[in-house]
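> my questions are about this predicted structure, shown below with the sequence.
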Amino acid sequence: MGQIVNFGREMIRINSEKNRIEYSTNGGNSWHSRDSSPNAGKFYSLCVYGNELLACTSKGVYYSKNGGNNWHSRFIGSTAGEFEEITVQGNELLAQTSKGLYYSKNGGISWHRR
């Protein structure tokens, strides 16, 4: 599933066919490769959280502070199951996982079942 989010002056998307992050600076008329990091696994979902991009991947929750150029692990525990989708709801992050709905109040460092 591809997804697009606005991040600063760029549009950022998941190209699920190529499993990479792409960006556009012209409203989506053209797209450029940003990351295809095998370390993060398969990208499923993106959201903007403050000055970070967060991604649900096959290896957990990852974050980027530079528009998706580099990704770092935020949560890789298995207690919440496999992360499938992530979104911001007020001051919380919500994630749909293989074990149900989870929330985080600390930027995705820890997750609790809702």
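Nice, I can see it. In this text, all values refer to a predicted model and were calculated from it rather than measured experimentally. Residues are numbered from 1 along each chain as shown.
> going forward, measure contacts between C-alpha atoms and count neighbours the same way
OK.
> got a list of what Leu54 touches?
Leu46, Cys47, Val48, Val61, Tyr62, Tyr63, Ser64, Ile86 (Cα atoms under 8 Å, 6 or more residues apart in numbering).
> farthest-separated two in those residues?
The most widely separated members of the contacts of Leu54, counting by Cα to Cα, are Ser64 and Ile86 (14.4 Å).
> please say which of those two ends up with more neighbours.
For Ser64 and Ile86, the more surrounded residue by other Cα atoms under 10 Å is Ile86, and the numbers stand at 25 against 18.
> pasting the second one now:
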Amino acid sequence: MTKKICNDKTGSDKKLHVFCEFVIAAFIGVLVSFIHFPPAIIAAVIAFAVAFAFGIYKEVKDSKQKGNHFCVWDLAWDIVGCLVGAVFVFLANYYTWHDIASNLIE
């Protein structure tokens, strides 16, 4: 049994990986924005972790399908989408609970 090596670094599906991971992270961000995290980075880390877990799950699932394989480049682009989503979540959570002058809204 030979393993197929993924050389598709910039294929057409990579934009979809970035977009889907961003959407997952943003959705998680919407859910956690109702919770006040004193440091907003916690919300961003939660969104990143959940979105990246979905990306890993998808790649593992792909590797078990006949004719498909685990692609590290898909995971690399997933990380890009997760990072963009985490930044979005950080800003959304921070400005949900702070005004423009960084004062906490009670």
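Received, thanks. Small disclaimer: the values here were computed from a predicted structure and weren't measured.
> superposing both, give me the TM-score.
The TM-score (TM-score structural alignment, normalised by the length of structure 2) is 0.22; 43 aligned residues with a Cα RMSD of 4.7 Å.
> sorry, back to before: so of the contacts of Leu54 of structure 1, which ones are in strands?
Leu46, Cys47, Val48, Val61, Tyr62, Tyr63, Ser64, Ile86 (DSSP state E).
> out of those residues, who's the most crowded?
Within those, most neighbours by other Cα under 10 Å means Val61, with 28 neighbours.
> circling back to that earlier point, from the ones in strands among the contacts of Leu54 of structure 1, pick the one nearest Arg34 of structure 1.
Minimum distance to Arg34 of structure 1 across these is 11.6 Å, recorded for Ser64 (Cα to Cα).
> the closest one contacts Glu52, correct?
Yes: between Ser64 of structure 1 and Glu52 a contact is recorded at 5.6 Å, counting by Cα atoms under 8 Å.
> so what's the residue count around Ile42 of structure 2?
Applying other Cα under 10 Å, I find that Ile42 of structure 2 has 17 neighbouring residues.
> what sits against it?
With contacts defined as Cα under 8 Å, 6+ apart, Ile42 of structure 2 has no neighbours.
> quick check, it in a strand?
No: counting by DSSP: H, G, I helix; E, B strand; the rest coil, Ile42 of structure 2 is not found in a strand; it is helix.
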